[in-house]
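# how would this look folded up:
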Amino acid sequence: MEFSPVITRIAVLACLAAAAGCANSSPGTATATPSATPSSTVPGAPVTPAQQALSLESLYEDVIHQVLPSIVQITTGNALGSGIVFDNQGHVVTNAHVVGDSRDFEVTVPTGGAARKATLVGSFPAGDLAVIKVTDPRGLTPAVFGDSTKLRVGQIVLAMGNPLGFSGTVTSGIVSALGRTVIGPREGGMPGATIANAVQTSAPINPGNSGGALVDLHGQVIGIPTLGANNPEQGPADGIGFAIPSATATDITRQIVQNGRVLNTRRAALGVQVGTAIGRDGEPMGVQVGAVTRNGPSEKAGIRTGDVITSVNGKATEDTATLSEVLATLKPGQKVPVVVRHSDGTQTTVQVTLGELPGGS
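Predicted coordinates for the structure are as follows:
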């Protein structure tokens, strides 16, 4: 089943706190189906509610026993976050906002023992993903990554991580929605990471869960918890969290492991540097072009420095955040109409063949 991307126009809060940050040797290729306690020992006998409950409870226990050893705690400075062991070489995938600007980390495994040293392999801030490598990978248990494109709304999922520093914490919920597009908090006046095709879940995601695992009842990682919904007036919204889908996470992680950086982001770009344009009433009125990539998509379409982009593919782009949201739903190579207001007050619509967003370092 395919799901059309849905723009989620809510404020989101990255799972950060004072002490937070919010695969088998061939990740994504293995399968694992934990055994469940039979619901009835008598063939043909009716299944009672008590037997059903015990069967589900046993399944939960099996999944937790299987996956939790793959979820590590990452310490950077005074902050804590979570990560997932990706392979037998010691690579750990996490969120870019967990690693921040750090290059050296300490990793603690759920099975105990002294913290292990780790270093940054590469980061992709635009998609909020990063990979670190543990210096001593002995005894690490790679997780099994599932196919997030096959998820269904209503599936039971478990979120595993280290919220508020409580290592090895597990919460449960369901897949609430698919195909969301959400944006992390602004940093330095710039929009945060854009998560396309995010998995929305009711499993509680708290500060420190970032970089951990969203797991199905087959014991497969189908997402990386990254954001929790936040109402600016009322605070965090319980039961509304978002995870990077495993299809995206494994693709980006493999590129970083193999190349040290992302070579193919699969994300659309206009080839411009922009900032939010403010009208005379003090309200956002579009995104102003500060620089244009030479021979890039926008320059070829006639967009120039100083122009204000007010719409892309029929959707208003009142600020840099909404522009990021719109571009996250499009593909490189796609030709789209872009409405541009020029410095002389005139307005034109140009056709832009979208380029590809550059990868991180």
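# From here on, just use CA atoms for contacts and neighbour counts.
Fine.
# Double-check Met285 against Thr320; I have them as touching.
No: judged on CA atoms under 8 Å, Met285 makes no contact with Thr320 at a distance of 10.5 Å.
# Now the common contact residues for these two.
Common contact partners of Met285 and Thr320 (CA atoms under 8 Å, 6 or more residues apart in numbering): Thr276.
# neighbour-wise, which of those two wins?
When Met285 and Thr320 are compared on other CA atoms under 10 Å, the one with more neighbours turns out to be Thr320, at 22 against 19.
# what ranges do the helices span in the chain?
Listed in chain order, the helices found in the chain under DSSP state H are 49-67, 96-99, 246-259, 297-301, 320-328.
# right, and those helices - which one's nearest Gly228?
Closest of the helices of the chain to Gly228 is helix 96-99, at 13.6 Å (criterion: CA to CA).
# in the closest one, what counts as buried?
Ala96, His97, Val98, Val99 (16 or more other CA atoms under 10 Å).
# list the helices and strands that helix packs on?
Based on contacts counted as 3 or more CA pairs under 8 Å, 6 or more residues apart in numbering; DSSP states H and E, the elements that helix 96-99 packs against are strand 79-85, strand 129-134.
# Any idea how far that helix is from the middle of the chain?
Distance of helix 96-99 from its chain centroid, counting by CA atoms, centre = their mean, to the nearest Å, is 11 Å.
# just stretch 236-250 next, same as before
6 Å.
# what's that stretch in contact with?
Contact partners of stretch 236-250, identified using CA under 8 Å, 6+ apart, comprise 13, 27-28, 129, 145-149, 195-205, 214, 221-231.
# how close does the spatially most central residue of the chain get to Val312?
Within the chain, one residue has its C-alpha closest to the average C-alpha position: by CA atoms, centre = their mean, that is Ile244, at 2.9 Å. Remark: distance between Ile244 and Val312 (CA to CA, to the nearest Å) = 24 Å.
# residues contacting Ile71?
Per CA under 8 Å, 6+ apart, neighbours of Ile71: Ser82, Gly83, Ile84, Val85, Val109, Pro110, Met160, Gly161, Gly168, Gly212, Ala213.
# got the buried residues for stretch 326-334?
Within stretch 326-334, the residues scored as buried using 16+ other CA under 10 Å are Val326, Leu327, Ala328, Thr329, Leu330, Lys331, Pro332.
# Sequence B follows; please return its structure for comparison with A:
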Amino acid sequence: MDVSRARHLLPPLTAGACAVALVCGCSAAGDAAAPERSTQAAAPRAANDLQDDYQAVIKDVLPSVVQIDAARSLGSGVVYDGKGHVVTNAHVVGEEKTFRVTAATGGQPVTARLVASYPEQDLAVIKLDTVPQGLKAAKFGDSAAVGMGQIVLAMGSPLGLSGSVTQGIVSATGRTVSEGQTGGGTGATIGNMVQTSAAINPGNSGGALVNLDSEVIGIPTLAAVDPEMGGGSAPGIGFAIPASMVRTVADQIVKDGKVTDSGRAALGITGRTVLNDDSEPAGVAVVEAPADGAAGKAGLKPGDVITRLDDTDITTITSLSEALASHQPGDTVTITYVRGTETRKTEVTLGEM
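The predicted structure is shown next:
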């Protein structure tokens, strides 16, 4: 799937629309008049309860969300701790080192500096020079508890509209998505992403995807692109980096100023996509395979062409990255490759990126 930051504003979904659907869905006649009145009365109450939940979450979480202005981009961030650390996307900070940050709840902007960026996972941490009054650290949720159908809210600054909120559900979990390098993307392949129907627009990147317990379950990062729409965004298909990965990366950056343990599997090769006689991608040619790397230890050599990883066909560098994203360092996988005219297989114990 091709993904990039979204380019078009989507119509917001409101709690009011939910209430109308519930009321209009009720119908009865004759002797069922009393149950009808009871059902009609219950529907608005349920809708009002849900609306109250939304408003409570927004009030609780919005003081943990900020707008980040860089020289060449605008995005969002989530307050990570009480010391002024803010986590965001690497593509939001780009090559910049200093930023102007404004709380989603308003107030004067403050300056911030880059602590470190980790483009491989499209995450970065910046630190505020001063912490504005009222700003508070977000509460991060358990990624393992995120499930399809959960109601979520996306908070950030889409199109520069600071403190905006959109609503949707968790559409799927465990998605592996490759980010394009056009439009400011880092080209990262990211595993275990949360797919959501909440609108993700330019400026939402780096913000908060939260559940109804006011927990951040992900950092909105990408929106799907539909080639049939001329490269426009595909409404209702957005992706967020899961909270577990956010914490893993941010904790290391805050403590050490860099990522020291990526947790990402690697074959330990330099490769390139090769084409078949029909000029179609047909595998990944090994350019370099150091003897002390995972692939080198398993016997792969320069010139070998990788065509499968376990049961997954490998046709491009991107497809290889996506296949590796679902694995951990230390996992053993079966690599199918072509050497000369002979197809071979070998077991590889994956290293770390």
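# What value does the TM-score take for this pair?
Here the superposed chains carry a TM-score of 0.86, computed using TM-score structural alignment, normalised by the length of the second structure; 319 aligned residues with a CA RMSD of 2.0 Å.
# mind listing what's buried in stretch 137-155 of the second structure?
For stretch 137-155 of the second structure, the buried set under the neighbour-count rule, 16+ other CA under 10 Å, comprises Ala137, Ala138, Lys139, Phe140, Gly141, Ser143, Val146, Ile151, Val152, Leu153, Ala154, Met155.
# hmm, I was thinking of stretch 253-273 of the second structure
So stretch 253-273 of the second structure, judged by 16+ other CA under 10 Å, has buried residues 253-254, 258-259, 262-269, 271, 273.
# Which residue, neighbours along the chain excluded, lies closest to His91 of the first structure?
For His91 of the first structure, the nearest residue in space outside its immediate sequence neighbours is Lys133; the separation is 4.4 Å by CA to CA, 6 or more residues apart in numbering.
# Sorry, slip of the keys, the one I care about is Ala154 of the second structure.
In space, Ala154 of the second structure comes closest to Leu209 once its chain neighbours are excluded; the distance is 4.5 Å by CA to CA, 6+ apart.
# Residue in the first structure paired with the one you found?
Taking TM-score structural alignment, Leu209 of the second structure has Leu214 as its aligned residue in the first structure.
# My guess is its match contacts Ile156. True?
No: the pair formed by Leu214 of the first structure and Ile156 falls short of the contact definition of CA under 8 Å, at 10.1 Å.
# Give me the neighbour count for the alignment partner in the second structure of Pro204 of the first structure.
Pro204 of the first structure maps onto Ala199 of the second structure when the alignment is built from TM-score structural alignment. For Ala199 of the second structure, the neighbour count with other CA under 10 Å is 28.
# where's Ala199 of the second structure relative to Gly232 of the second structure, distance?
Ala199 of the second structure sits 14 Å away from Gly232 of the second structure, taking CA to CA as the criterion.
# how far away is Thr176 of the second structure from Ser279 of the second structure?
Distance of Thr176 of the second structure to Ser279 of the second structure, given as CA to CA: 26 Å.
# Who has more neighbours out of the two?
Between Thr176 of the second structure and Ser279, counted using other CA under 10 Å, Thr176 has the larger neighbour count: 21 against 8.
# residues touching the more buried one, list them.
Thr189, Ile190, Gly191, Asn192, Met193, Glu322, Ala325, Ser326.
# Adding distance to Gln133 of the second structure, write these out as a markdown table.
A markdown table is the format used below for the contacts of Thr176 of the second structure (distance: CA to CA, whole Å):
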| residue | distance to Gln133 of the second structure |
| --- | --- |
| Thr189 | 37 |
| Ile190 | 35 |
| Gly191 | 36 |
| Asn192 | 35 |
| Met193 | 33 |
| Glu322 | 42 |
| Ala325 | 40 |
| Ser326 | 41 |
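# Among these, the buried ones, what's the PyMOL command?
Selection command for PyMOL covering only the buried members of these, criterion 16+ other CA under 10 Å:
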select buried, resi 189+190+191+192+193+322+325
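# Filter the contacts of Thr176 of the second structure down to just the ones in strands.
Mapping the contacts of Thr176 of the second structure onto strands (DSSP state E) picks out Thr189, Ile190, Gly191, Asn192, Met193.
# State whether the last one and Ser178 are indeed in contact, as I suppose.
No: under the criterion of CA under 8 Å, Met193 of the second structure is not in contact with Ser178, lying 10.6 Å apart.
# returning to what we had before: out of the buried residues of stretch 253-273 of the second structure, list just those in strands.
Taking DSSP E as the definition of strands, those contribute Ala265, Ala266, Gly271, Thr273.
# Map Ser123 of the first structure across to the second structure for me.
With TM-score structural alignment as the criterion, Ser123 of the first structure pairs with Ser117.
# whoops, Gly165 of the first structure was the one
With TM-score structural alignment as the criterion, Gly165 of the first structure lines up with Gly160 in the second structure.
# Neighbours of the residue nearest to that match when sequence neighbours are not counted, how many?
When the adjacent residues along the chain are set aside, Gly160 of the second structure lies closest to Gly203, with 6.1 Å between them (CA to CA, 6+ apart). Applying the criterion other CA under 10 Å, we find 27 residues in the vicinity of Gly203 of the second structure.
# got the contact list for Gly203 of the second structure?
Contact criterion CA under 8 Å, 6+ apart gives Leu74, Gly75, Ser76, Gly156, Ser157, Pro158, Leu159, Gly160 as the residues in contact with Gly203 of the second structure.
# Map those residues onto the first structure and name those still in contact.
For those, the aligned pairs still in contact in the first structure (both residues aligned by TM-score structural alignment, their matches' CA atoms under 8 Å) are Leu74, Gly75, Ser76, Gly156, Ser157, Pro158, Leu159, Gly160.
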